[in-house]
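Visitor: sequence and predicted model, in that order:
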Amino acid sequence: MTVTRRVFVSGAMAAPFLAQLGGATPAAASSPLDTTFSLLDGSCEIRLTELARTRLAAEGIKVQPVAPSTAVLGADGKTVEGVTMPPEYATGTISPLGQPGQGAGRMLGGVVLRDSKARMEITGIRGSVPDGRIFAFLKVDDEWLGEQPVYASDPSAMRLSVEPGAPGKPTTLKGSGIPLTPTQQGVDAFADAFGVALFTVADKVFTASVTGRAWPVPTLPV
């Protein structure tokens, strides 16, 4: 990487979690000096933390991907510990100092949590800046519960490496170690589905990593 700095591309690239790119103090609005990026392609991996894996395993709750997401396997090559999701769309701004401005995006596919009694499907994960919440559509067994804010991420927790492309080529963006915690709505939905409250809003349940290629959008004169 030629440059490493704090940047934002949008919620869809990290779902959950790209909604929250940025520095210690997220910008509430874009300035005329901000650069707007539009995502060309990429992926977002969300992996269960050790805490989440241990608690889910103790209850016999397993993880499965929802197409077009693909499974992220553990060290044994069999256990699903997360999913990799492609983006549906993503746009966002980056300040000259690498801080987030305004942006939004959504991921395709999602994840299923299931045991012998219940099945919870979490799909259509989206986020926006400067909002810290990450929304998704929930389905428990055969009942759709609608779109709810199920996760949250700290805007100051993400760093992306930025590699400008050659002339005519897109910019490459990468980031890792983005912590995701459940919202109270997410905690309650899980407890209602499985009959047990395994997590609190302070627990880190997923860690997200993102990579993608994005085009800088030219600024038109006013």
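Guide: Sure thing, it's come through.
Visitor: rest of the way, CA atoms for contacts and neighbours
Guide: Noted.
Visitor: next, the buried residues of the lengthiest helix in the chain.
Guide: Ranked by residue count and defined by DSSP state H, the top helix of the chain is helix 184-194. Neighbour-count burial for helix 184-194, counted by 16 or more other C-alpha atoms under 10 Å, picks out Gln184, Gly186, Val187, Asp188, Ala189, Phe190, Ala193, Phe194.
Visitor: what about versus this one:
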Amino acid sequence: MKKTALLAIAIATILTASVGFAAPQTDYSAGKTSVDLTWRNADNYVEDNLGSTGYGIKGNWDWGITTGLGNNFAFQYAGFNAKSADKVYSAGDVENFELKTQEFNVLYKLDNNISAYAGLVKIKGISNSNYYGNASDSKNELQFGLVGSTKIADKTTAYAQVGIASDFTNWKVGLSQEIAPNLELNLDYRRTQGKNLNLYGYNVDATAKGLGLGITYKF
């Protein structure tokens, strides 16, 4: 938790200094909307009291929609399904792991570059094994975060986001390039972690991280 707090403070400091990053959508006028779709090569691994298990990289989708409500408020829904590649053990067991998240956030614009948000995050870990069977655990938590952006060229924006809950951390940094009116190409790196998920009687911390390439459409 100390590392997470330090990360949040560091990113917040960068954002406040206006040399770092901020949100792709900064117009929270009523009805203003952006839709994000990203293909991400996610590297999944879990940690428990026996150590760490890596499952390998597999491409997955994550997505989101943000709609302005007016008066500097906006609503955001975001989803991420990070399913690993199959891991084959010497005994013939084949296993994969999936970390799913859904976020329902209310954002408030602090200035033209920085927004704060609070909302509900739904976290689910799923382990599928042809030997042990399937196991899953889920939890709902209240999260808080910061998101911001800054122009680094006429059509290029740098951005970052960090969200924290008691058993959840999520951060992302990236670049957005306008390629047509209302259409942007995004390249980012994301790390998402759900903690204390109970699978097969063990508490595990599940992590998905990797590069993503996506598009944002604004209207």
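Guide: All right, it came through fine. What you see is a predicted model, and the numbers here were worked out from it, not measured in a lab.
Visitor: TM between them?
Guide: TM-score for the superposed chains, counting by TM-score structural alignment, normalised by the length of the second structure: 0.48, backed by 157 aligned residues with a C-alpha RMSD of 4.6 Å.
Visitor: tell me which other helices or strands the longest helix of the first structure touches.
Guide: Applying 3 or more C-alpha pairs under 8 Å, 6 or more residues apart in numbering; DSSP states H and E, one finds that helix 184-194 of the first structure makes contact with strand 119-129, strand 143-152.
Visitor: rebuild the ones you listed as a markdown table, extending it with distance to Trp215 of the first structure.
Guide: As requested, those are exported to a markdown table (distance: least, C-alpha to C-alpha, whole Å):
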| stretch | distance to Trp215 of the first structure |
| --- | --- |
| strand 119-129 | 19 |
| strand 143-152 | 27 |
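Visitor: any idea which of the ones you listed is most buried?
Guide: Burial of those is given as mean neighbour count (mean count of other C-alpha atoms under 10 Å); strand 119-129 ranks first at a mean of 25.
Visitor: tell me which element the residue nearest to Glu103 of the second structure when sequence neighbours are not counted falls in.
Guide: Distances taken as C-alpha to C-alpha, 6 or more residues apart in numbering put Val121 closest to Glu103 of the second structure, at 4.4 Å, once the chain neighbours are dropped. Assessed by DSSP states H and E, Val121 of the second structure sits inside strand 114-129.
Visitor: which elements pack onto that strand?
Guide: strand 94-109, strand 133-153, strand 183-199.
Visitor: so what touches the next helix or strand after the longest one?
Guide: From strand 133-153 of the second structure onward toward the C-terminus, using DSSP H and E, the following helix or strand is strand 156-165. Contact with strand 156-165 of the second structure is made by 4, 8, 11, 20-24, 141-152, 169-178, as judged by C-alpha atoms under 8 Å, 6 or more residues apart in numbering.
Visitor: filter these down to the buried ones, ChimeraX style.
Guide: To isolate the buried ones among the contacts of strand 156-165 of the second structure in ChimeraX, judged by 16+ other C-alpha under 10 Å, type:
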select :4,8,11,20,21,22,23,24,142,143,144,145,146,147,148,149,150,151,169,170,171,172,173,174,175,176,177,178
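Visitor: neighbours of the residue nearest to Glu103 of the second structure, how many?
Guide: Using other C-alpha atoms under 10 Å as the criterion, Val121 of the second structure is surrounded by 24 other residues.
Visitor: lovely, talk soon.
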